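J.: Everything below, folded, please.
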Amino acid sequence: MKKLIISLLISGAAILTQNTMAADLDTDMWALAKNYKAFHKSENTSDALKSLDAMKFAANDAKQSVPNKLKSLAKDDVQVVGYQAGLDALIAEIDKTATLVQANQLDQAKNEAKNLLTIRDENHKKFK
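T.: Reported below is the predicted structural model:
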């Protein structure tokens, strides 16, 4: 009985550790969409930066996964590299938008953030 309890505790700890390390790709994409909407609804720099930070975290986390369409490919395959490049472009655009927010140009930042949708749409066509 003790061995069973110990093995269950170890298994549970391993599962929790794995879940806190990286979210699955669907969760990351959901977080990106949710925080994009929150960013556009934000009325101050603090809320805007909070949403952008969450988006950047989700985009970086998404780099740890690949879409189902690419799972059978090697990490150095052209398509996988293209997927990673799409996320890098998304992260760069998030950083560019955050720079505008930090300069107290929230309206301009919201306009710039429309490029995030363009990047999303282009990459969804390729990899979804």
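J.: use CA for all of it now, contacts and neighbours both
T.: Noted.
J.: buried set for the longest helix seen in the chain?
T.: Of all the elements of type helix in the chain, the one with the most residues (DSSP state H) is helix 78-102. For helix 78-102, the neighbour count (16 or more other C-alpha atoms under 10 Å) marks 79-80, 83-84, 86-87, 90-91, 93-94, 97-98, 100-101 as buried.
J.: again with stretch 108-121
T.: Neighbour count says stretch 108-121 has A109, K110, E112, A113, L116, R120 buried, by 16+ other C-alpha under 10 Å.
J.: what residues does the host helix or strand of the fifth one touch?
T.: Here L116, judged by DSSP states H and E, is contained in helix 114-127. Applying C-alpha atoms under 8 Å, 6 or more residues apart in numbering, the contact partners of helix 114-127 are P67, K69, L70, Y83, G86, A89, L90, E93, I94.
J.: Would you mind getting the angle between it and helix 78-102?
T.: Going by axes from the mean of the first three to the mean of the last three C-alpha atoms, to 10 degrees, helix 114-127 is angled at 170 degrees with respect to helix 78-102.
J.: another one to check against the first:
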Amino acid sequence: MKTKDFVSVGILCLSLTVSSVTVQANEVNMYMGAITMSYARFNAAQTVADARKALANMRTAAVAARAQKPSALANAPTNNPKLKVYQSEIDRLIAEIDKTGKLVNAGKLTEAKTEGRKILQLRDEGHAAMKH
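T.: I've put the predicted structure just below:
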């Protein structure tokens, strides 16, 4: 292989790697936005069915976000302490979504909305934990 071809292939590989990291970071942001939008739908829900659907969308987005790395940790190894904190915070969020979902499934929409406020609290705590 010629040096020129080798350099071209190297640049192409580097470009693909950088764009892949950027896409992953954008996916985390997209999932976080979906959680926020679904929370708003949950909070506005007038029926158990609407609340259940919003919580399901929130949970799906949270699980998907957990599978990705945030942009600040895009190159971090899987045993990175900050990445473990990120995953732990997402796990707490998923657990709260599930807890709220149990109330919705029991037909306790008013109680679920009160409990559901903790979802935003956990989101904010998670954001704060990632900034430190």
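J.: just to revisit the earlier point, dump the contacts of helix 114-127 of the first structure into a markdown table; add distance to I10 of the first structure as well.
T.: Shown next, in a markdown table, are the contacts of helix 114-127 of the first structure (distance: C-alpha to C-alpha, whole Å):
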| residue | distance to I10 of the first structure |
| --- | --- |
| P67 | 30 |
| K69 | 33 |
| L70 | 32 |
| Y83 | 35 |
| G86 | 37 |
| A89 | 39 |
| L90 | 37 |
| E93 | 41 |
| I94 | 39 |
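J.: Which residue, neighbours along the chain excluded, lies closest to whatever residue of the first structure lines up with L103 of the second structure?
T.: The equivalent of L103 of the second structure in the first structure is L100 (alignment by TM-score structural alignment). Of all residues not flanking L100 of the first structure in the chain, A109 sits nearest, at 5.3 Å (C-alpha to C-alpha, 6 or more residues apart in numbering).
J.: now swap in K110 of the first structure and tell me
T.: Nearest residue to K110 of the first structure in three dimensions, chain neighbours excluded: H40, at 6.3 Å (C-alpha to C-alpha, 6+ apart).
J.: measure the one you found to V78 of the first structure for me?
T.: For H40 of the first structure, the distance to V78 of the first structure (C-alpha to C-alpha, to the nearest Å) stands at 34 Å.
J.: Could you do A48 of the first structure as well?
T.: 35 Å.
J.: What is the burial count for the aligned residue in the first structure for A45 of the second structure?
T.: Under the alignment (TM-score structural alignment), A45 of the second structure pairs with S42 in the first structure. Counted by other C-alpha atoms under 10 Å, the residues lying close to S42 of the first structure total 17.
J.: which ones are touching S42 of the first structure?
T.: Counting by C-alpha under 8 Å, 6+ apart, S42 of the first structure touches A48.
J.: quick one: A34 of the second structure and M58 touch, right?
T.: Yes: if you go by C-alpha atoms under 8 Å, A34 of the second structure and M58 touch, sitting 6.8 Å apart.
J.: what about the host helix or strand of the residue nearest to K110 of the first structure, distance to the chain center?
T.: Using DSSP H and E, H40 of the first structure falls within helix 25-41. On the basis of C-alpha atoms, centre = their mean, to the nearest Å, helix 25-41 of the first structure sits 8 Å off its chain's mean C-alpha point.
J.: same check, this time on stretch 115-128 of the first structure
T.: With C-alpha atoms, centre = their mean, you get 13 Å for stretch 115-128 of the first structure.
J.: and what of stretch 43-60 of the first structure?
T.: 11 Å.
J.: where does the equivalent of V66 of the first structure over in the second structure land in three-state SS?
T.: Applying TM-score structural alignment, one finds that V66 of the first structure aligns to K69 in the second structure. With DSSP: H, G, I helix; E, B strand; the rest coil as the basis, K69 of the second structure sits in coil.
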